[in-house]
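>>> Can you look at this prediction? I've put the sequence above it.
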Amino acid sequence: MAITTFPTVEKCTSMRREKDTVVTDLDGTLLRGRSSFAYFALVAFDVGGVLRLLFLLLASPIAGIFYYFISESVGIQVIFFATFLGMRVSDIESVARTVLPKFYLEDLHPESWRVFSSCGERCVLTASPRILVEPFLKDYLGVDIVLGTEIETYKGRATGFVKSPGVLVGNNKADALKSTFGETQPEIGLGDRDTDIPFMALCKESYYVPPKPKVEAVGTSKLPKPIIFQDGRLVQKPTPLMAIFIIIWIPFGFFLACLRIGVGLLLPVPLHYYAFWVTGIRLITNGIPPLHIKKYQDQSGVLFVCCHKTILDSIFLSASLGRPIPVITYSTSRLFEIFSPIKTIRLTQDQALDASIIKQLLKESDLATFPEETTSRGPFLLKFSPSFAELTDELVPVALETNKNKMSMFHGTTTRGWKWIDAFFFLMNPRPTYEIIFLNKLPHEFTCKSGKSSHEVASYIQKVIAETLSYECTTLTRKNKYI
């Protein structure tokens, strides 16, 4: 019996399925792509770096030979071994929770999701390691039961091998389904290959998902939960070809990043814009920044209130203005403070003392602050800290954007990794782009002097920046990040 003898998933109705149970495979069924290489490559690179990615890439042809000509199970185990050998289990769990969900969500099969989301109880049965897929499936798709391959561990590290009964393929999938549901037959089974037939035969209705990787993925607006926090260094899903390109590019990219950093350190800030252009960095400035006027003792400088995208925000803000703008912050990389051409003022978190320090600094120059307090990626702004609002009425919101097709290979932010490397990864992109949008200075009626509370001022600035970037505001703060 071949999988193609089953009716296709398009013929499965999704009406009145609230009381039904659906069991589905993952790769090639619930996801459009049949290959899971890219997800293992993400784990390899984000946990083990470029050498682990190279090891996985070199092992892939061996895995392919086993998979197609000897045993599907053995081929998959080769990939497991190359990816997980020696990795800390906590690191694998962290990547599964913060890196993989974005890429999984971008690959949801529309017809499979239509059927899957209509059912009341949802079960995913996959050869992939449960430790990798469970956070995504349960947190973002509302899956009730995840049955995946269990990896062997020793003293908190993965051995590269799998636990009995082995990789969940073929009859192992059927056995896992029987042990979970007993004599109860799930209403719907979805699969995409012949080795899915054993578990599909245990369902009342079975449907085949044809291999159509070019079918358009489920739109983000139809997903049950958005991804607000996302980590990981790679912008694109690392297919084998992309993985080869990344490995080849990294030595050149690192040299290019060092060159760009050196130029930024050696040249004065007024020349940074031109130096960026020569070295392939594109700095886009929109809006009309306020003129720099010498301040008298009784006048306050401008406080630029910015969203926070990367550790380099203050440098690009200064370059766009053609003058150094000191930045006030509660925490940043010590190495960045030492080598940055922009003065960084680290605050004490003593509210009264910090307020007096900032007010004195504003008498001397303009300042910049990042009230999100932490970098974020997707189309969301974290809750703005209102602490800046009472310090001055000279408030200029600034929208920073680095994400919308402006980085082709590497993200310049991280939560799991070392922050001081963020600058290198951003500048390792072939043509990194920063867009800075200066918005209008806050009108008097929206300042604390007019009677507005500091929370109202902060919320208003967050709102205008979010509208400018077509982002959504959230009530989440840095404390919510990856908890």
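Sure thing, it's come through. Numbering: from 1, shown residues only.
>>> alpha carbons only for contacts and neighbour counts from here, please
Noted.
>>> pretty sure Gly160 is touching Arg88, no?
No - in this structure Gly160 lies outside contact range of Arg88 using Cα atoms under 8 Å: 11.2 Å.
>>> all strands of the stretch 1-150 of the chain, in order?
With strands called from DSSP state E, counting those that start in this stretch, the stretch 1-150 of the chain shows them at 21-24, 121-129, 145-149.
>>> ugh, typo on my part, it should be the stretch 201-350 of the chain
205-208, 282-287, 303-306, 327-329, 344-346.
>>> TSV please, covering these and showing distance to Thr180 and mean neighbour count.
What follows is these, written out as TSV (distance: least, Cα to Cα, whole Å; neighbours: other Cα atoms under 10 Å):
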stretch	distance to Thr180	mean neighbour count
strand 205-208	18	23
strand 282-287	55	15
strand 303-306	51	26
strand 327-329	52	20
strand 344-346	55	18
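>>> wait, which of those strands is closest to Thr475?
Set against Thr475 and scored by Cα to Cα, these come closest in strand 303-306, at 17.1 Å.
>>> who's in contact with that closest one?
Defining contact as Cα atoms under 8 Å, 6 or more residues apart in numbering, one finds that strand 303-306 is touched by 362, 366-371, 392, 394-400, 461.
>>> List of residues touching the helix or strand hosting Lys173?
Element membership for Lys173, per DSSP states H and E: helix 171-181. Residues from elsewhere that reach helix 171-181 (Cα under 8 Å, 6+ apart): 125-126, 147, 165-166, 168, 195-196, 198-200, 202.
>>> Pasting the second one now:
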Amino acid sequence: MFSKAFSFKTLVLFAFRLLLKQFRNPKGLHRSFSNAHAKFQKYPSLAHRPHKGFGFVYFAPIYLFCGDEMGLKVMVMVSFFGIKEESFKAGRAVLPKFFLEDVGLESFEVLRRSGKRVGVSDMPQVMVESFLREYLEIEFVVGRELKVCCGYFVGLMEDKKKIVLDEIFEDEKISSKIIGLGNFNRSHDHHLFSRCKEIYLASEGDRRQWHDLPRDRYPQPLIFHDGRLAIRPTPAATLAMLMWVPFGFTLALIRSVVGLFLPYDLLIPILGFSGLRLTITNPNKKTSVSKSKQDITKPKTRGHLYVCNHRTLFDPLYFSFGRKKPVTAVTYSLSRVSEFLAPIRTVRLNRDRNQDAMMMEKMLSKGDLIVCPEGTTCREPYLLRFSPLFAELSDEIVPVAMDTQVSMFYGTTAGGFKCLDPLFFLMNPSPIYTVRILDKVCGAKAEKSGIVVANYVQSELGKALGFECTRLTRRDKYVILAGNDGIMNSTRKKR
């Protein structure tokens, strides 16, 4: 069961994604591939309209001061009306993170005692089904169905819980061993609880005393999630966020100008004064210096190859700031806007192994190079699989461990516009970046393949950061969050 405050946070989070659509231009985004599609392009999804998000903010007091039932219906109507059914991915990409943060350890332990699990919610089923099935391992999810017309949600809910529950509980073996877990303040679940052998009810006071479910107790690890909000969208936090946005936007512009046009000796203290925090450490600096003195007589024909994990598009930039020295960055995907505004040189890879190797060799011959072999960002403490290409390009590789913390907005996205990533990151009041340079690693040789070296570098970065290494790839991330393979159309055409 979902409480009133929990429902409010969920709907605020979903509506915030709609509010971001004001940055979009539907006419520019919808392409006419043929005359057959032209008819449908005249009526783009209303999720692209900016007034959707503002409408939610306008109607929010109705939800808070009216009854739960009426308030929920109004907010669902405002949030879902005009959204294309097949394009709705927030239920799987965004909401599970916030749902997991609201799971209490005590209720989770009761849930794990049961055999077959049935989740019942007054919220739309499309919002909760993915979370309950994938992260709490609930076999049956019963929620309210949203009515659809011509492939678009109309914002009206249809309650068929009684019929569905009757079908589930037809089995006598199930109906005789039912344990109910619900909200003490809800009385409309009588049809469900009347079938339960044991009933556990929790009040709002009880829920406030619950312990948060530890990450290591998650039935399935939360590795990927999307959305811009990094805060839990409680009423107070949402109000603070809305009040901060105008100031944050101005602050982001100031930080951008400082980072683009001022030299390192000036921009670093100014950005620090504005709230940007950077910590860079090199534990073996003395050792590396002594080695460089021994090799001082050798002519330097190539630059150093730095390999880092990927947290945001600012990874190479903060590394450059910390060293007070420009470095060339190679990327697998970077928006044209970010590429144009980047204060350091960036080179786009085209996912052709031979061409990418030649390009990186060329860049190394001109100076230092930094690469993120994961190919995409990961917000949680996990490392994705490293592409082994970098291990074959240099005899010496310098791993660089990157980590960042934000307090309000995420500077990454899978389903949104990547050109807004820098803006949202810089809108945070005080984002923190930590850069740690590790010991050099030998590149791939006859006795070591590139895959072995790549896995070793990944493990060393994982140990330094306390992150868990995985075999997941960029494609896995985009299939889960955006429903595609993460390759832009232009790249496909080149192929």
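Done, it's in. Remember, it's a predicted structure, so these values are computed and weren't measured experimentally.
>>> overall similarity of the pair, as a TM-score.
The TM-score (TM-score structural alignment, normalised by the length of the first structure) is 0.85; 436 aligned residues with a Cα RMSD of 2.3 Å.
>>> and the longest helix for the first structure?
Longest helix in the first structure, counting residues (DSSP state H): helix 240-266.
>>> mean shift between that helix and the second structure?
Once fitted to the second structure, helix 240-266 of the first structure is off its aligned match by 1.0 Å on average (mean Cα distance after the TM-score superposition for the first structure).
>>> How far does that helix sit from its chain's centre?
21 Å (Cα atoms, centre = their mean, to the nearest Å).
>>> just to revisit the earlier point, tell me the angle the helix holding Lys173 of the first structure makes with strand 145-149.
150 degrees (axes from the mean of the first three to the mean of the last three Cα atoms, to 10 degrees).
>>> for helix 171-181 of the first structure, which positions count as buried?
By neighbour count on 16 or more other Cα atoms under 10 Å, the buried set for helix 171-181 of the first structure is 172-177.
>>> Just give me the match in the second structure for Ser35 of the first structure.
Taking TM-score structural alignment, the alignment pairs Ser35 of the first structure with Phe6 from the second structure.
>>> residue contacts, that match?
Asp102 are the contacts of Phe6 of the second structure under Cα under 8 Å, 6+ apart.
>>> Also the one 10 residues further on?
Contacts of Phe16 of the second structure were listed using Cα under 8 Å, 6+ apart, and they are 53, 229.
>>> Check the gap between it and Gly227 of the second structure for me.
Distance of Phe16 of the second structure to Gly227 of the second structure, given as Cα to Cα, to the nearest Å: 9 Å.
>>> that older thread, out of the strands of the stretch 1-150 of the first structure, flag the one nearest Trp418 of the first structure.
Ranking the strands of the stretch 1-150 of the first structure by their distance to Trp418 of the first structure (criterion: Cα to Cα) puts strand 121-129 first, at 27.1 Å.
>>> Give me the angle between the closest one and strand 145-149.
Using the same axes, to 10 degrees: strand 121-129 of the first structure against strand 145-149 is 20 degrees.
>>> packing partners for strand 121-129 of the first structure?
The contact analysis (3 or more Cα pairs under 8 Å, 6 or more residues apart in numbering; DSSP states H and E) places strand 121-129 of the first structure against strand 21-24, strand 145-149, helix 171-181.
>>> what range in the second structure matches it?
Using TM-score structural alignment, strand 121-129 of the first structure pairs with 116-124 in the second structure.
>>> List the buried residues for the matching stretch?
Of the residues in stretch 116-124 of the second structure, those buried (16+ other Cα under 10 Å) are 117-124.
>>> Repeat that for stretch 398-407 of the first structure.
398-403, 406-407.
>>> Thr21 of the first structure: which of those residues is nearest?
Asn403 (38.9 Å).
>>> which residues in the second structure does the longest helix of the first structure match up with?
Using TM-score structural alignment, helix 240-266 of the first structure lines up with residues 235-261 of the second structure.
>>> Go through the matching stretch and flag the buried ones.
Buried residues in stretch 235-261 of the second structure (16+ other Cα under 10 Å): 238, 241, 248-249, 251-252, 255-256, 258-259.
>>> Equivalent analysis for stretch 212-219 of the second structure, please.
Of the residues in stretch 212-219 of the second structure, 212-213 count as buried by neighbour count, 16+ other Cα under 10 Å.
>>> same question, stretch 94-108 of the second structure
By 16+ other Cα under 10 Å, the buried positions in stretch 94-108 of the second structure come out as 94-100, 102-104, 107.
>>> Pro72 of the second structure is in contact with Tyr63, isn't it?
Not quite, residue 72 of the second structure is Leu, not Pro. Yes - Leu72 of the second structure is in contact with Tyr63 according to Cα under 8 Å; the separation is 6.4 Å.
>>> Good, we can wrap up now.
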